[in-house]
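Trainee: attaching a predicted model along with its sequence, questions to come.
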Amino acid sequence: MKTPIRAAVLAGVLSLAVAPAALAQVSRSTPGQPEARTALDLMPAKAKLTVTTPAFKEGADIPFENTQYRTNTFPGLSWTKGPKATKSYVLIMQDNSLLLRGAPILHWTLFNVPASVTKLDAGMAPTGNPAGSSYGPNYKGASQPYTGPRTPPGPGDSYHFEIFAIDTTIPDEGKSSYEAITKAMEGHVLASGEVVGHGIADPSAPPPAPRPAAPAPK
């Protein structure tokens, strides 16, 4: 159970990125909680992709430069080639340490990455995604580029950079609907893999601005 102080800190930090109406729906997950399952957990594949990033090693801290605390620079990703029948790749980034509306917080989606592509360069610009690919939604809305962590103070969060090789492509509805992406993926995942980074709060960041006080009752 969160203490009042912990809950206040969490709400204050998340208020920088999550709409006020959603704050009441944010909670910290517990080990083994079904709602904390990521897309990779929900859509397992027989074959495995090895996923790496030049920014950090598996399980290590994500550099602040790759977070919203600093420059929000894309960390870069590489993965092994999918099976022969692969038509495209889907990339999903989720924080399953915190739950928004009962599900891992969605930071980034990129779909219809061509089967010939197995690397996204570090520092990739928002408009630098591979030709033919499209950004899907994240917690900010539709068609969003990479949105790195802004981890609240505390033990830190786990950020899953997941990659799926699929034997199909995703319809345009995926630009605005995470459900459309995952529905189109069902039964088509040939291989998958992930690299997980640990996000922490930047100790040099200024505290979040206070939320406006509610108007006094008349």
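Mentor: Looks like it arrived, so ask away.
Trainee: going forward, measure contacts and count neighbours with C-alpha atoms only.
Mentor: OK.
Trainee: what is the burial count for R6?
Mentor: 14 (other CA atoms under 10 Å).
Trainee: please state the offset of the helix or strand encompassing it from the chain centre?
Mentor: Of the helices and strands defined by DSSP states H and E, R6 is found in helix 4-14. How far helix 4-14 lies from its chain's middle: 21 Å, per CA atoms, centre = their mean, to the nearest Å.
Trainee: name the next helix or strand downstream of that helix, please.
Mentor: Next along from helix 4-14, by DSSP H and E: helix 20-23.
Trainee: I'd like the next helix or strand past that following helix.
Mentor: strand 26-28.
Trainee: so which elements touch that next one?
Mentor: Applying 3 or more CA pairs under 8 Å, 6 or more residues apart in numbering; DSSP states H and E, one finds that strand 26-28 contacts strand 88-100.
Trainee: and the strand it packs on, what does it pack against?
Mentor: Against strand 88-100 (3+ CA pairs under 8 Å, 6+ apart) you get strand 26-28, strand 103-114, strand 157-166.
Trainee: use this one as the comparison:
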Amino acid sequence: MILQSPSFEEGGEIPSKYGYKNGNTSPPLIIKQIPQQTKSLVLIMDDPDAMGAVGRLWVHWIVWNIDPRKPEIKESSLPENAVEGITDFVEIGYGGPAPPDKRHTYVFKIYALNAELNLEKGSTKKQVEEAMQNHIIAQTSLSGTFAP
């Protein structure tokens, strides 16, 4: 699988409009080469660099039950029938980059599953990861950086 964004390249700068304090618009994402047996996709965006600033990985976006036949997430939108979880901003939906100290790397991870997840809107990353166990058939990621 391949995850790309028309807004930034792998390892590149995430445009400021996608930042939490700059409009908090979710970036467009395109998923390619999805395995044929995929029943649903999961997106998790987090900030591993937050460990140094807040002592833990910071969750920015969780989306599950993305239809693999419609593998494009348009800017500032949620795919039809997809469900969002709660972020570490204690909000449901996208929470853009907001590094408190220096430039951070943000990782968008896509998981192809052989099932849909039966979870309530607002579920946590931990609940989503537990539900995904034994259902992941492929995964990929896209990283971008953002500075305060």
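Mentor: That came through, no problem. If you're wondering where the values come from, they're calculated on a predicted model, not measured in any experiment.
Trainee: TM-score of the superposed pair?
Mentor: Once superposed, chain against chain, the TM-score is 0.90 (TM-score structural alignment, normalised by the length of the second structure); 147 aligned residues with a CA RMSD of 1.8 Å.
Trainee: next up, the contacts around I136 of the second structure.
Mentor: Y111, A112, L113, N114 (CA atoms under 8 Å, 6 or more residues apart in numbering).
Trainee: what do we get in the first structure for it?
Mentor: In the first structure, the residue matched to I136 of the second structure (TM-score structural alignment) is V189.
Trainee: how near is that match to M93 of the first structure?
Mentor: Noted for V189 of the first structure: a distance of 17 Å to M93 of the first structure, by CA to CA, to the nearest Å.
Trainee: returning to that earlier point: now the first structure: which of the contacts of I136 of the second structure match?
Mentor: Of the contacts of I136 of the second structure, the ones still in contact in the first structure (both residues aligned by TM-score structural alignment, their matches' CA atoms under 8 Å) are Y111, A112, L113, N114.
Trainee: so which of those residues wins on neighbours?
Mentor: In these, the most neighbours by other CA under 10 Å go to A112, 27 neighbours.
Trainee: and the gap between that one and Q37 of the second structure?
Mentor: Taken as CA to CA, the span from A112 of the second structure to Q37 of the second structure is 9 Å.
Trainee: re the thing from before, farthest pair in the kept ones among the contacts of I136 of the second structure?
Mentor: The span of these, defined through CA to CA, is set by Y111 and N114 at 10.0 Å.
Trainee: which residues are common contacts for the two?
Mentor: I136, I137.
Trainee: quick one, strands of the second structure?
Mentor: Under the criterion DSSP state E, the second structure contains strands at 2-4, 12-13, 29-32, 40-47, 58-66, 72-73, 83-84, 104-113, 136-146.
Trainee: give the aligned range of the first one in the first structure.
Mentor: Just to be clear, that refers to strand 2-4 of the second structure. Against the first structure, strand 2-4 of the second structure falls on residues 50-52 (TM-score structural alignment).
Trainee: swap in the third one?
Mentor: When strand 29-32 of the second structure is aligned against the first structure using TM-score structural alignment, it corresponds to residues 77-80.
Trainee: please enumerate residues in contact with that stretch?
Mentor: Residues contacting stretch 77-80 of the first structure (CA under 8 Å, 6+ apart): L49, T50, V51, T52, T53, P54, T118, K119, L120, D121, A122, I163.
Trainee: repeat that with 6 Å
Mentor: Stretch 77-80 of the first structure has contacts (CA atoms under 6 Å, 6 or more residues apart in numbering) with L49, T50, V51, T52, T53, T118, K119, L120.
Trainee: count the neighbours of the second one for me.
Mentor: Pointing back at T50 of the first structure there. 15.
Trainee: one more: the fourth one?
Mentor: The local packing of T52 of the first structure (other CA under 10 Å) involves 20 other residues.
Trainee: now it, nearest residue through space, not along the chain?
Mentor: Among residues not flanking T52 of the first structure along the chain, S78 sits closest, at 5.3 Å (CA to CA, 6 or more residues apart in numbering).
Trainee: okay, angle between the longest helix along the second structure and strand 104-113 too, please.
Mentor: The helix that spans the most residues within the second structure, counting by DSSP state H, is helix 125-132. Put simply, helix 125-132 of the second structure runs at 30 degrees to strand 104-113, going by axes from the mean of the first three to the mean of the last three CA atoms, to 10 degrees.
Trainee: for helix 125-132 of the second structure, which helices and strands make contact with it?
Mentor: When contacts are defined as 3 or more CA pairs under 6 Å, 6 or more residues apart in numbering; DSSP states H and E, helix 125-132 of the second structure packs onto no helix or strand at all.
Trainee: having no further points to raise, I will conclude here.
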